[in-house]
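Visitor: Have a look at this fold, sequence not included:
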């Protein structure tokens, strides 16, 4: 029936699958891996998936790509534990077969990688790191491999492929730094490949998380390269600051950061300077707040740093900032940041300056400070993240912005701050 149908009639194919599922044993279905008819083999794969039988692994090496994909999908998505070692063992081969010309996301390779991730054995760490390090492998697959290693020690509740909770084996080992020694070579190779910025960022995050010591020469090369993505350079600077002890090398790194075109890197350079020359760093932070050349983001980051600092220099800078705020001379874009920094500051003098500012606000309007603080500034990317993904606020369930969201309350054609402030306050 299946042979004659050749998958033309879906009802007939389904009937054949159900007959095999109920009428054949797993062993009998496994034998069909050598059957010449693709229709029979795919029916056997679906039947084995329904049975949850390990014999599905016999189809992982099928001559037909579609059959192979369905076998991998069945074994992983149904969590057929007995078949996962065979799938994990083929992760490198499957990953190498993916082409960047493939239109659809390579989920077969991702399933193979996460089969190894689920098993969590030392050999699986080496296997996944090998995939991430292979420059001949599609960058999407290499990214999945690095994310799998990042999630290894703290697995998410939802499985990264199927999106539902899947129990992991007991006794699953944690990654030790020594198992990721090859990560140093991977980071060095990515540092010279300007088109692999996201991979480099993930590699550096993994090094930071796993306490892998990347050579300082490699880190300095990354933080100095204007061709590389800013997040990767920032991570390299952070790791460099943690590892390097030579004062000359630290000063060289700070000099690179402080003259960079990126406001984020310049701000980190000032923060970096706090470790070696606090008076000079605090002086630079104070200058950044009033300099017309400083960007809004730079001033926001400067205020965040000052809010955590103790001492007369930080206190003076914050008190002067609050004075400008009270006089109406502070840029609206950093009002919220100034208030948050003042709230974080341990200084009684800063607390008094903040209280003085608040006393002048309208006592009749409980949202007066919100309006003053949120009229401009903020972080648009963070705002979008809150709108779309905040678990408690659930903004998008009710509000529509730019065509996205529910329609139970007023629709906002764009982000109107003055409209949103009272709405967010109520919720």
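Guide: Structure's in. What do you need? Just so we're clear, the structure is a prediction, and the values are computed from it rather than from any experiment. Residues are numbered from 1 along each chain as shown.
Visitor: Please count neighbours and contacts with C-alpha atoms only from this point.
Guide: Will do.
Visitor: Now do the helix or strand harbouring residue 19: everything it contacts.
Guide: According to DSSP states H and E, residue 19 maps onto helix 10-23. The contact list for helix 10-23 (C-alpha atoms under 8 Å, 6 or more residues apart in numbering) reads 1-2, 5, 7, 29, 43-44, 46-48, 50-51.
Visitor: give me that answer again for 7 Å
Guide: Residues outside helix 10-23 that contact it (C-alpha atoms under 7 Å, 6 or more residues apart in numbering): 2, 7, 43-44, 46-48, 50-51.
Visitor: Show the subsequent helix or strand relative to it.
Guide: That would be, after helix 10-23 and using DSSP H and E, helix 26-31.
Visitor: Below is structure B, check it against A:
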């Protein structure tokens, strides 16, 4: 009965099951359906014949590759691939050409079929085919076959084909035999798109031979290359001796590789020193970072000059860090210069390294004490941390003076967390007890006030990372921002306009102290004896608005005998996050304001 399409489909499936369990000859009855006037019947006949690899139908399946219905073509191609029908290779290639990349699903079906047939030679020969769609299909099929013949397509004149070939060679588990060819493309190609060049750079670093390093150096010597790609090339040089365990492009684990940095220092030194004076700030930073990682000692004086004269703070800070990595003989001079810089961020970087200078200990203590008393909050924070790291720090008399300033309110709130950490770092039980006592006095028994140091000078960028990515706090699981996140708690798009920093801190460390409207359950006992339980929608001075079922009730406080609010389901963040993290999170939440 051709009028009942569903019954016919069930019949095809039933015959297929019989053919699979008993004799394949049961499938003979399905073959005529490949020419059925109903495209869905013709398509599913091909699908199920392919499922049992019914080779007797191959000739009809090949004819159907020219069927006017794309779904029929797709399942016929798929069936031929499963049957590994070598005679279908050329018809499948012709279908790729006819499709001309219009239907991505059909292209996938054909390329997958070609990869299942598994013949590499006719696919590799397509590198010179005039149709771009055919060449792309060949690349996709060869990628599935993990064939080194992919390298032939790197010479294609079409940038898209070359880029797709680079993906096929480099990504996932890679076609390692073709990686050298991909690396060799780097200094010669005229294409500059980021997906291609990043993979060519990565291929050179992964192969790791002298010629591969030369490819990267030649690329850096080319004019007109995009800054982001020059930066990536410099980063690859900087990590040449110890590449990342994960791939630079797709993040796949590649394993540990160690190389002798001394073997390449002379080879890369000229380009790194030249790049350290490039006009682009990010190039200078990356070059100086590479100098530090490879410990190019000859560049120590250049790095000191950068700290003195470079106009960009990130360059100065990286030069300082590279001198530390090299343990350069002029490190003390560099730190002293950084500490006297006009920029706060450079001074802070220098302060953090003060312990590594050859200054006498008493001079270090005097310098740090002066900074704690007179400089900016970020400098005070770093000075406290550095002071605690000095040898014999717990016996320094200066701690008593610092604690006295803390007690007198002379230390800004932004330094309290660093002070607490510094006291703990000294290992002195006496200092710790004294600080704890003073903090308890300041808090007056209120838990949130012990976190008062989190009210100022947090890092908004780090706070954002905590909000969206911290796996312990999982803020985004319960709260939404910009329509992303959960709904167990209130949305926080505009929280910076609703709550002050103090209120935000209380909400984080004592979440049951104040519940957001619509998210707290309240139980009331009325003067009349009636008991009401519902969701507190508004906590007014005279009127409470309580949602009881679907009805919102206005309840006068004068009518209430007693009330009890269920504690918040949100855990106190003080048990999950450090005080530094809470400080950063408060700073981030405080700037969340709805855009008008």
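Guide: In hand now; what should we look at? Worth saying up front: this structure is predicted, and the values here are computed from it rather than measured.
Visitor: who wins for neighbours among the contacts of helix 10-23 of structure 1?
Guide: When the contacts of helix 10-23 of structure 1 are compared by neighbour count (other C-alpha atoms under 10 Å), residue 44 ends up highest, at 31 neighbours.
Visitor: thinking that one is in contact with residue 29, fair?
Guide: Yes: applying C-alpha atoms under 7 Å, one finds residue 44 of structure 1 in contact with residue 29, separated by 5.7 Å.
Visitor: whereabouts in structure 1 does the longest strand anywhere in structure 2 align?
Guide: Ranked by residue count, the top strand of structure 2 under DSSP state E comes out as strand 531-539. For strand 531-539 of structure 2, there is no aligned range in structure 1, judged by TM-score structural alignment.
Visitor: In that strand, which residues are buried?
Guide: 533-538 (16 or more other C-alpha atoms under 10 Å).
Visitor: Give me the residues contacting stretch 260-275 of structure 1.
Guide: Looking at what lies outside stretch 260-275 of structure 1 - C-alpha under 7 Å, 6+ apart - the contacts are 234, 254, 257-259, 281, 284-285, 295, 297-298, 301-302.
Visitor: Tabulate the residues you listed (TSV), appending secondary structure and neighbour count.
Guide: Compiled in TSV, those are given as follows (DSSP: H, G, I helix; E, B strand; the rest coil; neighbours: other C-alpha atoms under 10 Å):
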residue	secondary structure	neighbour count
234	helix	21
254	helix	23
257	helix	26
258	helix	20
259	coil	12
281	helix	19
284	helix	17
285	helix	25
295	coil	15
297	helix	18
298	helix	21
301	helix	24
302	helix	28
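Visitor: okay, the residues you listed in JSON lines with distance to residue 194 of structure 1 next?
Guide: Shown next, in JSON lines, are the contacts of stretch 260-275 of structure 1 (distance: C-alpha to C-alpha, whole Å):
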{"residue": "234", "distance to residue 194 of structure 1": "15"}
{"residue": "254", "distance to residue 194 of structure 1": "22"}
{"residue": "257", "distance to residue 194 of structure 1": "19"}
{"residue": "258", "distance to residue 194 of structure 1": "22"}
{"residue": "259", "distance to residue 194 of structure 1": "21"}
{"residue": "281", "distance to residue 194 of structure 1": "31"}
{"residue": "284", "distance to residue 194 of structure 1": "31"}
{"residue": "285", "distance to residue 194 of structure 1": "31"}
{"residue": "295", "distance to residue 194 of structure 1": "26"}
{"residue": "297", "distance to residue 194 of structure 1": "25"}
{"residue": "298", "distance to residue 194 of structure 1": "25"}
{"residue": "301", "distance to residue 194 of structure 1": "27"}
{"residue": "302", "distance to residue 194 of structure 1": "29"}
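Visitor: Fine, thanks again, bye for now.
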